[in-house]
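*Asks:* Mind folding the following:
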Amino acid sequence: MFTPTSSEFMALCREQVCFLTRGLGAASSVVYLSDRPFDGEAGKFVPVAIEPETGTHWSEHREAIELPQGKHHSLEAALLLPASLDRALSTDDFDRPDEERRVWLEGYQIVRPLTHEEAILGFLVTRRQDRPWIDREREQIEGVARTLALACILDRRAQWWKDSYGQQQQLHDRQRDLFDNLLHQLRNPLSALKIFGKLLLKRLKPGDTSQNFVQNILRESEHIQELLQQFDRVMDESPAGRLLPGEVREIATVVTPAEEPISLPAAGDRVESIALASILEPAIASARAIADDRQLQLYDRVPLDLPLVRANPLALREVVDNLIDNALKYTPAGGCICIEAGMEAGTEDAPFSTRSLLLAISDTGLGIPPEDLEHLFERRYRGVQAQGDIPGTGLGLAIVQNSLTQMGGSIEVFSPPRHPWPNPNFPASLSRGTTFVVRLPVSQA
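*Replies:* Presented below is the predicted three-dimensional model:
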């Protein structure tokens, strides 16, 4: 595969072949570069600069060529110019017998390989037909070849360093995203731990010796939360952290395979048949305690006879925790939250490979503006909530979508709420609130 060259190197090549024409009277010159410049093999050669540069010549002769067999000194007698140039330069000399034509070419054509540490980078071909080259001119052409070889090495090294930097930057970004994911996921259980500690402290009678232990738990929880906030500040102050979504770094373009979504460790591993209720029951129990503390009504409708789903238990738990946490966070006091699960309508009798189980989490909270819906699953996107007082990172829903995609599931969002099944706890005409619908593949086991 031919390695792209910089515009600066291309300009240098053009200037050098123009010098051969204007300064030394060359009738035609071509610079070829190898498609395998650093592996010690000659490979094929692609023309990158040609003089005279006419549209016909350039467009018809960009195909790669191979060196003829033999040592370098035999190249002088090879027909290495594009065929159209050979025809344009043909004289009676080309009608001579092969041996006489070879002698003529060796006098009128010069071929100089562009080499570095025994690797062939390319070669320079220049020819004229009115007179043979003299020694002084040959020395000048040698200088042009050395200049091109050195410039090619510097250009390829610069490109390699740019590509290497770009790859390192991509690796850094992926590590940063994973670190952000871990910090984000740590906040959910920490918030629950603080709320449970406060609820427990309220239930203890005055003078109970357990109060000191609970207060210590709360104090250390606050300390951990402060440390997490410091992490956020440090990351935001770094050059990478200050970049906003959509901003572009001025680095070399690196062509790499499509990257897999950033997810937590083991999020895509160990997909197995599990009961959705085993994930929902502890999550609902924790959410109910938090909802009571925040004066929210929480309803759940999770049938016990649901089929198993194919999912990763750890990843699915994070999906459920993130969605429930959002419902709790963005629903004001007096609101309602409903967690429902069931078969997708119309798939009950379908083949197992096409059956889906739905999980719907609805709330009567602030809702999502239409202009934010299409960007809701982008990393760090918070939309209108970024101007509000409710803290957030804009990572949770991106983590949810990536995890579900890796498990073969999907997610949809509706605002105002739209329920997969009739729901007596939510009026059909509700104009505020949100419903997230998770679709999971049913296990065939």
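*Asks:* Every contact and neighbour count from this point should use C-alpha atoms.
*Replies:* Fine.
*Asks:* for stretch 173-188, which positions count as buried?
*Replies:* For stretch 173-188, burial by neighbour count (16 or more other CA atoms under 10 Å) applies to R174, D177, L178, D180, N181, H184, Q185, N188.
*Asks:* Any figure for the gap between the last one and L296?
*Replies:* When CA to CA, to the nearest Å is applied, the distance between N188 and L296 equals 18 Å.
*Asks:* just the third one next, same as before
*Replies:* Separation of L178 from L296 (CA to CA) stands at 33 Å.
*Asks:* And what about F45, helix, strand or coil?
*Replies:* At F45 the chain is in strand, as set by DSSP: H, G, I helix; E, B strand; the rest coil.
*Asks:* Quick check: chain neighbours aside, which residue is closest to it?
*Replies:* Leaving aside its sequence neighbours, F45 sits nearest to S34 (CA to CA, 6 or more residues apart in numbering; 4.4 Å).
*Asks:* Could you pull out the helices in the stretch 1-150 of the chain for me?
*Replies:* Per DSSP state H, counting those that start in this stretch, the stretch 1-150 of the chain carries helices over the ranges 7-24, 55-60, 83-89, 98-108, 135-203.
*Asks:* compare with the first, here's sequence two:
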Amino acid sequence: MPDGGLCVPVEYNGVLAGGVVLCPLEGAEHQWTEADFERADIVAKSIALGAALEGKWHQNAWMLHSGRSLIDSMRGLLATTLHQVRSPVSALVTFGHLLLRKLPPGDPNRTLAKNVILEALRVNELLQPLDEAGDAHVLPEANGVPWYQKEEDEQPEESVVGVVPKHTGYGWAEEDGMQLIWLSDVLVAQAERSEFLAGECGMHFVAEIDDDSPPILAVEKHVRETVSSLIDNAIKYSPRGATIGIQSVWREEEEEEEEENEMVDVVVWDTGYGFSEDEIEEVWDFGFRGSAAVRSGAPGSGIGLSAVQRMLQSSGAEISLVSPLPENLDPRSPDSGERAMRPGSAFTMRFKRPSR
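*Replies:* This is a model prediction of the structure:
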């Protein structure tokens, strides 16, 4: 090199990555020896090896991060599915006991009812080891075939949706997975199921479902799951003697009365312990359990409301919570001391109608 410098290439696995340049002090003359060449070569190889190891470290760190993300997603899917499966399993046990009460002694169907209960309990036992699977962060996108079938002669008018829909057997589905859903079909079935469950827990159940509600555009499975989850939570965390209710209403926006701005609301309410002002914003956080859940002593994971919000958002819907329970929903007397002890709460799910 000019000025008496020495340059040694930095090479690793046949790849030239740079070089090590050694220069004598300014104004000094230096004669490079064989030992200098050997030391410079060792330095160059050490730098090359260090760079290669650093690259491997970054690659392994990325792979580890990706693996952890995948594991977290799988744990989330498993935990969320586990949470959603437990409600129907518990309902099967309750319905089995109700069936046993109605069947007279000696009826051969009693054995069948007992077997249903035993198998449901067995499923619950098999799910028990999965409780430690982890936290739920990811909800699967669901677009399965609905299990309620609309009568063939009750198809919606073609003018309801401005695009050509796809027939699903239940209603009409948009290409993005949304469906036209008649809420009365879903809510009546949920109300019948919930009335039995509430009665078994010593609670009252009230259903006010508007049969004339217009159809909404949403994912049918998500609507069914969210309504079921909210009612199950109300029953689970309310004391005996409380009242659980579901109400569906549709209205037009106050500012504009055009038909495309009509909204359909579904309200699930209860006269239970309610939520404090601080808890109202936190109930949607994963793993959060309110004071009512702790006071009731019922076990829980804090997944339910977070899952409900995610499913509704995937259907383009909104959900809000108010506590205490509004007076127009509360069946108790305004002077009742129960209101102070159990302020109650109401969850409102708001769905938009499809544009004509």
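*Asks:* thinking again about what came up before, counterpart of the residue nearest to F45 of the first structure over in the second structure?
*Replies:* Alignment note (TM-score structural alignment): S34 of the first structure has no counterpart in the second structure.
*Asks:* Please verify my assumption that Q16 of the first structure contacts V144.
*Replies:* Yes: Q16 of the first structure lies in contact with V144 (CA atoms under 8 Å); the separation is 6.7 Å.
*Asks:* what about the residue nearest the centre of the second structure, which helix or strand?
*Replies:* The centroid of the second structure falls nearest to A307 when counting by CA atoms, centre = their mean (2.2 Å). A307 of the second structure is part of helix 304-314 when elements are defined by DSSP states H and E.
*Asks:* Does anything pack onto that helix? Which helices or strands?
*Replies:* Other helices and strands packing on helix 304-314 of the second structure, by 3 or more CA pairs under 8 Å, 6 or more residues apart in numbering; DSSP states H and E, are helix 220-237, strand 318-322.
*Asks:* Out of those, which gets nearest to E252 of the second structure?
*Replies:* strand 318-322 (16.1 Å; CA to CA).
*Asks:* Now do the buried residues in the closest one.
*Replies:* Within strand 318-322 of the second structure, the residues that count as buried by 16+ other CA under 10 Å are E318, I319, L321, V322.
*Asks:* What about the equivalent of P307 of the first structure over in the second structure, how many residues nearby?
*Replies:* In the second structure, P307 of the first structure lines up with P214, judged by TM-score structural alignment. Look at P214 of the second structure: counted by other CA atoms under 10 Å, it has 20 neighbours.
*Asks:* What is the most widely separated pair among the buried residues of strand 318-322 of the second structure?
*Replies:* Within these, E318 and V322 form the most distant pair, 13.7 Å apart (CA to CA).
*Asks:* Neighbours of R380 of the first structure, how many?
*Replies:* A count of neighbours around R380 of the first structure, defined by other CA under 10 Å, yields 18.
*Asks:* For the aligned residue in the second structure for it, which non-adjacent residue is closest in space?
*Replies:* When the second structure is aligned by TM-score structural alignment, R380 of the first structure is paired with G287. Spatially, and ignoring its direct neighbours in sequence, G287 of the second structure is nearest to G302 (4.0 Å; CA to CA, 6+ apart).
*Asks:* Could you check how far the one you found is from F286 of the second structure?
*Replies:* 6 Å.
*Asks:* Which one's more surrounded, the two?
*Replies:* The neighbour comparison of G302 of the second structure against F286 (other CA under 10 Å) goes to G302, with 20 against 17.
*Asks:* ok, back up a step: doesn't the match of P307 of the first structure fall inside a strand?
*Replies:* No: P214 of the second structure: not assigned to a strand; according to three-state DSSP it is coil.
*Asks:* who are the neighbours in contact with it?
*Replies:* Shown in contact with P214 of the second structure (CA atoms under 8 Å, 6 or more residues apart in numbering): W182, W250, V264, R353.
*Asks:* ok, which stretches of the stretch 101-250 of the second structure are helices?
*Replies:* Counting by DSSP H, counting those that start in this stretch, the helices of the stretch 101-250 of the second structure are 109-127, 183-200, 220-237.
*Asks:* most packed of those helices?
*Replies:* Mean neighbour count, computed with mean count of other CA atoms under 10 Å, is highest for helix 220-237 among those, reaching a mean of 21.
*Asks:* hmm, who's touching it?
*Replies:* Counting by CA under 8 Å, 6+ apart, 84, 87, 142-144, 146, 178-179, 181, 186-187, 190, 194, 197-198, 201, 203, 244, 268-270, 272-273, 292-293, 296, 298, 304-305, 308, 311-312, 315, 347 sit against helix 220-237 of the second structure.
*Asks:* burial count for the residue nearest to F45 of the first structure?
*Replies:* S34 of the first structure has 25 nearby residues by other CA under 10 Å.
*Asks:* isn't it right next to L121, touching?
*Replies:* Yes: at 5.3 Å, S34 of the first structure counts as touching L121 under the criterion of CA under 8 Å.
*Asks:* show me the contacts for the residue nearest to G287 of the second structure.
*Replies:* F286, G287, F288, R289.
*Asks:* Need those residues in JSON lines (columns: distance to K114 of the second structure and secondary structure).
*Replies:* Formatted as JSON lines, the contacts of G302 of the second structure follow (distance: CA to CA, whole Å; DSSP: H, G, I helix; E, B strand; the rest coil):
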{"residue": "F286", "distance to K114 of the second structure": "37", "secondary structure": "coil"}
{"residue": "G287", "distance to K114 of the second structure": "35", "secondary structure": "coil"}
{"residue": "F288", "distance to K114 of the second structure": "36", "secondary structure": "coil"}
{"residue": "R289", "distance to K114 of the second structure": "34", "secondary structure": "coil"}
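*Asks:* Output the residues you listed in JSON lines; the columns should cover distance to G27 of the second structure.
*Replies:* What follows is the contacts of G302 of the second structure, written out as JSON lines (distance: CA to CA, whole Å):
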{"residue": "F286", "distance to G27 of the second structure": "70"}
{"residue": "G287", "distance to G27 of the second structure": "71"}
{"residue": "F288", "distance to G27 of the second structure": "73"}
{"residue": "R289", "distance to G27 of the second structure": "76"}
